[in-house]
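# using only what follows, build the 3D model:
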Amino acid sequence: MAFLYALVARGSVVLAEFSATSTNASAIARQILEKIPGNADTHVSYSQDRYIFHVKRTDGLTVLCMADENAGRRTPFAFLEDIHQRFVRTYGRAVHSAHAYAMNDEFSRVLSQQMEYYSNDPNADRINRLKGEMSQVRNVMIENIDKVLDRGDRLELLVDKTANMQGNTFRFRKQARRFRSTVWWRNVKLTFLCCKLSQILLYAISSTWLSRMSALFVVLVVTREVVQTVLVYLSIA
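Model prediction:
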């Protein structure tokens, strides 16, 4: 799974969160929330090990996710934008006064569903490409998490490898289907070639029995047929 953790917060107050695997990403996310400078809207990414924390803050509401580095930037920020819109549309002005985890029971399920969708459904990235990459995302620089956290505050990121295995399984199945299709077409081409050569051989034998005097003609015909068959096979391959 490309997305392993996500939260929605007002300042440093977490309103909802969800983790797809056993990890201490929640503790690191809280450190990031406390250390992000200023109150202005921002789009920023911080890397740690093979994972990246993507942050989107708009109108005082912060949406954060932790994703595998292979997820890139477009899809994570599309996910954050989607979550932000859903959260504001669902709770409206209540987000400005809600206490910690006030929306967690209900909205954690939404986080889980959308993390699954953006991790595994190929239509998610296809839709993002059709919409075009957000202008803010093009300017996002991925910085090391040490730049926002003090060395003494930094926590080592611990992630259950099961989540990565799920993502690898999905990619393996896709590659296996492509390989089976390639092998099937190769077998079709080989069968066609064998049938054609058998036809040529039978033609040569029958022609030889009908007229021994036309042996040279038979050889020429067979040679021509073989050449044509090879050319057809090469064009199909």
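# alpha carbons only for contacts and neighbour counts from here, please
Fine.
# who's in contact with V222?
200-201, 204 (C-alpha atoms under 8 Å, 6 or more residues apart in numbering).
# switch to 10 Å and redo it
Contacts for V222 (C-alpha atoms under 10 Å, 6 or more residues apart in numbering) come out as 197, 200-201, 203-204, 216, 228.
# out of those residues, which are buried?
197, 200, 204 (16 or more other C-alpha atoms under 10 Å).
# want to throw these into TSV with distance to N168 and secondary structure?
Below are the buried ones among the contacts of V222 laid out as TSV (distance: C-alpha to C-alpha, whole Å; DSSP: H, G, I helix; E, B strand; the rest coil):
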residue	distance to N168	secondary structure
L197	44	helix
I200	48	helix
A204	54	helix
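# what distance separates stretch 14-32 from the centre of its chain?
In terms of C-alpha atoms, centre = their mean, to the nearest Å, the centre of stretch 14-32 is found 22 Å from the chain centre.
# apologies, that question was intended for stretch 69-77.
How far stretch 69-77 lies from its chain's middle: 9 Å, per C-alpha atoms, centre = their mean.
# can you check stretch 164-177 too?
So, by C-alpha atoms, centre = their mean, the centroid of stretch 164-177 is 10 Å from its chain's centroid.
# can you point out the buried residues in that stretch?
Neighbour-count burial for stretch 164-177 flags N164 (criterion: 16+ other C-alpha under 10 Å).
# hmm, G132 is touching T75, no?
No: counting by C-alpha atoms under 10 Å, G132 sits too far from T75 to count as a contact (11.0 Å).
# where exactly do the helices run in the protein?
In the chain, helices defined by DSSP state H lie at 25-35, 74-91, 104-120, 122-131, 135-138, 162-210, 215-236, listed in chain order.
# quick revisit: out of the contacts of V222, which is nearest to H84?
Nearest to H84, judged by C-alpha to C-alpha, of these is Q228 at 63.3 Å.
# how close does the closest one get to A124?
Computed as C-alpha to C-alpha, to the nearest Å, the Q228 to A124 distance reads 47 Å.
# I have a second one here; can you model it like the first so I can compare?
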Amino acid sequence: MTISYSCVANGRVILAELALTGGSHQDAVSSVLKLVLLKAEKKTRARIGSYVYHTLFIDGITYLCASDNPLEVTLPSAFLDEVSRTYSENPMMFQEPFTPSNATVADLQQVLGKCMMKYNQSQSEFMISALKSQVTDVKNTMSQNIDKMLKREEKLNVLIDRTDDLHVATKALQKTKASKMWWRNYNIIIIIISSIFIIIIIILIGTNVIPV
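Model (predicted):
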């Protein structure tokens, strides 16, 4: 990926610009700046022709760059962040936002040139850094998912333990009830047998089978 063009604009007025390759970006940049003002969003991407235009819109100032890789987002975003920081940290650049002097334009172009050279030469390092960051994000997401699964499993185990405890308690209660019922039936049988025995004795005594 190569950042072939960049500029800083106030509204639709370009304060400074720099192109590393031939070809005109004016019409495309004009359309993109108009889109930025209409959307008023911090970041915008637009593909026009063979280039992708990335913008960063802060306090009315638009930082723009064009790259030739439609899939790369991290590098242009980092480039625009650095240009915006450099611009905002230089108070002299803010004194002439509408009609910048030649010196201010030269300073802006120097900032753009240094950043473009830096990011174009170091794109492999930035891509590796971005990949590491993505791997870290995936790792963190997986760790969070595993933690959630472990917590759900722990809650499930607690629920199973409670269910087992309830099952054991139910069995114990049923056993206690069965024991009480057995003793109750046993007492009833004893009472019935005793009653029958007493009635037989009374009958035998009444019929003089058993002398008194």
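# TM-score them against each other, please.
For this chain pair, the superposition-based TM-score is 0.54 by TM-score structural alignment, normalised by the length of structure 2; 133 aligned residues with a C-alpha RMSD of 2.8 Å.
# so how far is D147 of structure 2 from the residue nearest to the spatial centre of structure 2?
Central residue of structure 2 (C-alpha atoms, centre = their mean): T141, 7.4 Å from the mean position. Distance check for T141 of structure 2 against D147 of structure 2: by C-alpha to C-alpha, it reads 10 Å.
# what does T2 of structure 2 give?
Computed as C-alpha to C-alpha, the T2 of structure 2 to D147 of structure 2 distance reads 41 Å.
# please say which of these two ends up with more neighbours.
The residue with more neighbours, out of T2 of structure 2 and D147, is T2; 18 against 12, by other C-alpha atoms under 10 Å.
# ok, now which ones touch the nearest residue to Y51 of structure 2 once chain neighbours are set aside?
Distances taken as C-alpha to C-alpha, 6 or more residues apart in numbering place D68 nearest to Y51 of structure 2, at 4.9 Å, with adjacent residues excluded. By C-alpha under 10 Å, 6+ apart, the residues touching D68 of structure 2 are 1-4, 47, 49-53.
# identify those among the residues you listed that sit within strands.
3-4, 47, 51-53 (DSSP state E).
# possible to save these as a markdown table with neighbour count and distance to A178 of structure 2?
Formatted as a markdown table, the ones in strands among the contacts of D68 of structure 2 follow (neighbours: other C-alpha atoms under 10 Å; distance: C-alpha to C-alpha, whole Å):
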| residue | neighbour count | distance to A178 of structure 2 |
| --- | --- | --- |
| I3 | 25 | 86 |
| S4 | 19 | 90 |
| R47 | 16 | 82 |
| Y51 | 19 | 85 |
| V52 | 21 | 82 |
| Y53 | 24 | 83 |
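# now those residues as a markdown table including distance to Y87 of structure 2?
Below are the ones in strands among the contacts of D68 of structure 2 laid out as a markdown table (distance: C-alpha to C-alpha, whole Å):
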| residue | distance to Y87 of structure 2 |
| --- | --- |
| I3 | 19 |
| S4 | 20 |
| R47 | 26 |
| Y51 | 25 |
| V52 | 23 |
| Y53 | 20 |
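# from those, which is closest to S30 of structure 2?
Y53 (11.2 Å).
# from the middle of its chain, how far away would stretch 215-233 of structure 1 be?
Mean C-alpha position of stretch 215-233 of structure 1 versus that of the full chain (C-alpha atoms, centre = their mean) differs by 50 Å.
# matching residues in structure 2 for that stretch?
Under TM-score structural alignment, there is no match for stretch 215-233 of structure 1 anywhere in structure 2.
# can you point out the buried residues in that stretch?
The neighbour-count check on stretch 215-233 of structure 1 (16+ other C-alpha under 10 Å) flags 218, 222, 225-226, 229 as buried.
# before we move on, back to that, so G132 and T75 of structure 1 - more neighbours on which side?
Taking other C-alpha under 10 Å, G132 of structure 1 and T75 do not tie; T75 has more neighbours (22 against 10).
# what distance do you get for the more buried one to D82 of structure 1?
10 Å.
# then K174 of structure 1?
Relative to D82 of structure 1, K174 of structure 1 is positioned 27 Å away (C-alpha to C-alpha).
# before we move on, what about A176 of structure 1?
From A176 of structure 1 across to D82 of structure 1, the span is 32 Å (C-alpha to C-alpha).
# aligned counterpart of T170 of structure 2 in structure 1, please.
That one, T170 of structure 2, aligns with nothing by TM-score structural alignment.
# isn't there a helix covering T170 of structure 2?
Yes: using DSSP: H, G, I helix; E, B strand; the rest coil, the secondary structure at T170 of structure 2 is a helix.
# next, count neighbours for it.
By other C-alpha under 10 Å, neighbour count at T170 of structure 2 equals 12.
# show me the contacts for it.
164, 176.
# tell me who's in contact with V13 of structure 1.
30, 33-34, 61-62, 98-101.
# now stretch 182-198 of structure 1: which residue numbers in structure 2?
Using TM-score structural alignment, stretch 182-198 of structure 1 corresponds to no residues of structure 2.
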